[in-house]
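J.: structure for this input, please:
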Amino acid sequence: MLESYLTGLIVCGGIIVAIGAQNAYLLSQAIRREHHWWSAGLCMVADVTLFTLGMFGISAALMAMPEALEILRWLGVAFLGWLAIQSFVRAGRGRAALEAGEVTKRSLRAVVFTTLAVTLLNPQVYLDTLLLIPAVGAQQEDATTFVAGASSASILWFGLLAWGGSALAPILARPMAWRIIDGVIGVMMAAIALHLTVSGL
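T.: Sure thing, here's the model as predicted:
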């Protein structure tokens, strides 16, 4: 059981640590301190839910309906492209330094919606959580313990992003730092959208 748990922890950890749209968005929210723990919580719940569904056979159903992934692919391209444009606009215009106690500029509803969109409109999320990770889990002695390990990795990682980004906010609150952050996030979003467009899934 311990081996299955550690396998899930390591495999999932290795996959989600790779910087992607979800990580980039959560990190930017944490640095802005805009409902970042809500955003992190949604990312955790989505991952745990998808891991569990994948281990219980949803991956087989998904493979039988490739057109569903194709639809998600183009929705993801459009949404990630929109996020990239927003980031580039902010990088070009710049924005005032953020104070630690500053009132958040966006509502909780807006943050929740965007977090769900970044998570659920990215086909790579489904490939990782419903196909790749369950494929490894199916080879383990205890599938339930494997899912627990994978879920632990997700919770630890998103918690670390939320806490770390918030802790670094005073350092990264300078206008030039924000230009760089927005520019990097814009490049990452655009690169993922371009990869989905050119290479598909």
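J.: when you work out contacts or count neighbours from here on, use the C-alpha atoms and nothing else.
T.: OK.
J.: helix/strand/coil for the residue in the chain sticking out farthest from the centre?
T.: Distance to the chain centre peaks in the chain at Glu141, reaching 28.7 Å (criterion: CA atoms, centre = their mean). Three-state assignment for Glu141 (DSSP: H, G, I helix; E, B strand; the rest coil): coil.
J.: what sits against it?
T.: Each residue near Glu141 by CA atoms under 8 Å, 6 or more residues apart in numbering is listed here: 1, 4.
J.: next: the one 4 residues further on.
T.: Counting by CA under 8 Å, 6+ apart, Thr145 makes contact with 1-2, 4-5, 8.
J.: which of the residues you listed ranks first by neighbour count?
T.: Taking other CA atoms under 10 Å as the neighbour criterion, Gly8 ranks highest of the contacts of Thr145 with 28 neighbours.
J.: which ones are touching that one?
T.: So Gly8 contacts 133, 137, 145-151, 153 (CA under 8 Å, 6+ apart).
J.: again with Ala169
T.: Ala169 sits in contact with 30-33, 100, where contact means CA under 8 Å, 6+ apart.
J.: can you show me the helices along this protein?
T.: With helices called from DSSP state H, the chain shows them at 2-16, 21-32, 36-53, 59-63, 66-93, 108-120, 123-126, 133-137, 143-167, 169-172, 175-199.
J.: can you point out the buried residues in the first one?
T.: The reference is to helix 2-16. 4-9, 11-13, 16 (16 or more other CA atoms under 10 Å).
J.: following up with a second sequence; could you model it the same way so I can compare the two?
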Amino acid sequence: MQAFWTGLGLGFSLIMAIGAQNAFLLRQGIRGEHLFMVCLICALSDALLLTFGVYGAATLTGRFPTLDIVMRLAGALFLLLYGIKGLASALRGGQALAPAGQTKASRGRTVGVCLALTWLNPHVYLDTVVLAGAVSSQQAPKGAFLAGAVLASFIFFFGLGYGAVRLRPLLAHPRVWQILDGLMAFLMWGMAVALLWPLIASSLIT
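T.: Below is the predicted model of the structure:
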């Protein structure tokens, strides 16, 4: 039972920081666009990554040492492009400000963005695969630890998404949406720089 509570606590601590994925989920909740699907994708993706971290991460990272570099480059590129899109939306002050129920993004596009923000973000792998995998090696049984961590993901993502629905009245003004999109853009760029910095630093040292 102790392993379950350890997994639950660790799961919450890993995903509570507002990153690219959580910011996107919060925005979808406020706009009321494909919310259940986005929450489910985030939670299931976390569950898959946690399962891999608990039962097999060490083998893959040992066999493919360049995987971290590839993940960082792909993730940074996507975050840079998504940040440009967010800033453009903030400067236009139009399309992204549509009320819930109007001018919704297509289901396919929403799924694509959600999957990209989840699976192209190296921080997700570092948290769910590397860190959770390392902690799980000290827990018994591992299945109980994994169950706690996965439960934390489902509670957090669905709580964040549907909790954001209550913020709609506070965020009805178009100016607020412009500020939100602008902040998200700079958040994406900051995360992209953070992902690339270890590669840049190592190249400068050598």
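J.: rewinding a little: considering the contacts of Thr145 of the first structure, which are maintained in the second structure?
T.: Counting by both residues aligned by TM-score structural alignment, their matches' CA atoms under 8 Å, these that remain in contact in the second structure are 1, 4-5, 8.
J.: among the contacts of Ala169 of the first structure, which recur in the second structure?
T.: These retained in the second structure, by both residues aligned by TM-score structural alignment, their matches' CA under 8 Å: 31-32.
J.: and the gap between Met16 of the second structure and Phe156 of the second structure?
T.: Computed as CA to CA, to the nearest Å, the Met16 of the second structure to Phe156 of the second structure distance reads 8 Å.
J.: please apply the same query to Trp189 of the second structure.
T.: 25 Å.
J.: what do you get for Met191 of the second structure?
T.: 21 Å.
J.: and Pro141 of the second structure, by the same measure?
T.: Counting by CA to CA, the gap from Pro141 of the second structure to Phe156 of the second structure is 23 Å.
J.: so for those two, which sits in the more crowded spot?
T.: With neighbours defined as other CA under 10 Å, Pro141 of the second structure and Phe156 compare such that Phe156 has more, 20 against 14.
J.: how many other residues sit next to Ala152 of the second structure?
T.: 24.
J.: now Leu53 of the first structure
T.: By other CA under 10 Å, neighbour count at Leu53 of the first structure equals 15.
J.: for the spatially closest residue to it that is not a sequence neighbour, what are its contacts?
T.: Leaving aside its sequence neighbours, Leu53 of the first structure sits nearest to Leu130 (CA to CA, 6 or more residues apart in numbering; 7.0 Å). Counting by CA under 8 Å, 6+ apart, Leu130 of the first structure touches 50-51, 53-55, 58-59.
J.: got a quick PyMOL command for the buried subset of the contacts of Ala169 of the first structure?
T.: Entered in PyMOL, the line below selects the buried ones among those, by 16+ other CA under 10 Å:
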select buried, resi 30+31+32+33
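J.: any chance of the contacts of Ala169 of the first structure in CSV, plus distance to Arg179 of the first structure?
T.: Formatted as CSV, the contacts of Ala169 of the first structure follow (distance: CA to CA, whole Å):
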residue, distance to Arg179 of the first structure
Ala30, 16
Ile31, 13
Arg32, 13
Arg33, 17
Ala100, 18
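J.: nearest to Met65 of the first structure among the contacts of Ala169 of the first structure?
T.: Ala30 (36.1 Å; CA to CA).
J.: from what I can see the closest one touches Leu160, true?
T.: No: contact criterion CA atoms under 8 Å: Ala30 of the first structure and Leu160 do not qualify, at 10.1 Å.
J.: ok, back up a step: take the contacts of Leu130 of the first structure and lay them out in a markdown table including distance to Leu116 of the first structure.
T.: Converted to a markdown table, the contacts of Leu130 of the first structure look like this (distance: CA to CA, whole Å):
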| residue | distance to Leu116 of the first structure |
| --- | --- |
| Leu50 | 13 |
| Phe51 | 16 |
| Leu53 | 17 |
| Gly54 | 19 |
| Met55 | 22 |
| Ile58 | 20 |
| Ser59 | 20 |
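J.: checking those against the second structure: which ones persist?
T.: Under both residues aligned by TM-score structural alignment, their matches' CA under 8 Å, what the contacts of Leu130 of the first structure keep in the second structure comes to 50-51, 53-55, 58.
J.: check contacts around the residue minimising distance to the centre of the first structure.
T.: The centroid of the first structure falls nearest to Gln22 when counting by CA atoms, centre = their mean (2.1 Å). Counting by CA under 8 Å, 6+ apart, Gln22 of the first structure touches 43, 115, 118-119.
J.: want to try JSON lines for those, with neighbour count and distance to Gly76 of the first structure as columns?
T.: JSON lines is the format used below for the contacts of Gln22 of the first structure (neighbours: other CA atoms under 10 Å; distance: CA to CA, whole Å):
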{"residue": "Cys43", "neighbour count": "24", "distance to Gly76 of the first structure": "17"}
{"residue": "Thr115", "neighbour count": "24", "distance to Gly76 of the first structure": "13"}
{"residue": "Val118", "neighbour count": "23", "distance to Gly76 of the first structure": "8"}
{"residue": "Thr119", "neighbour count": "22", "distance to Gly76 of the first structure": "9"}
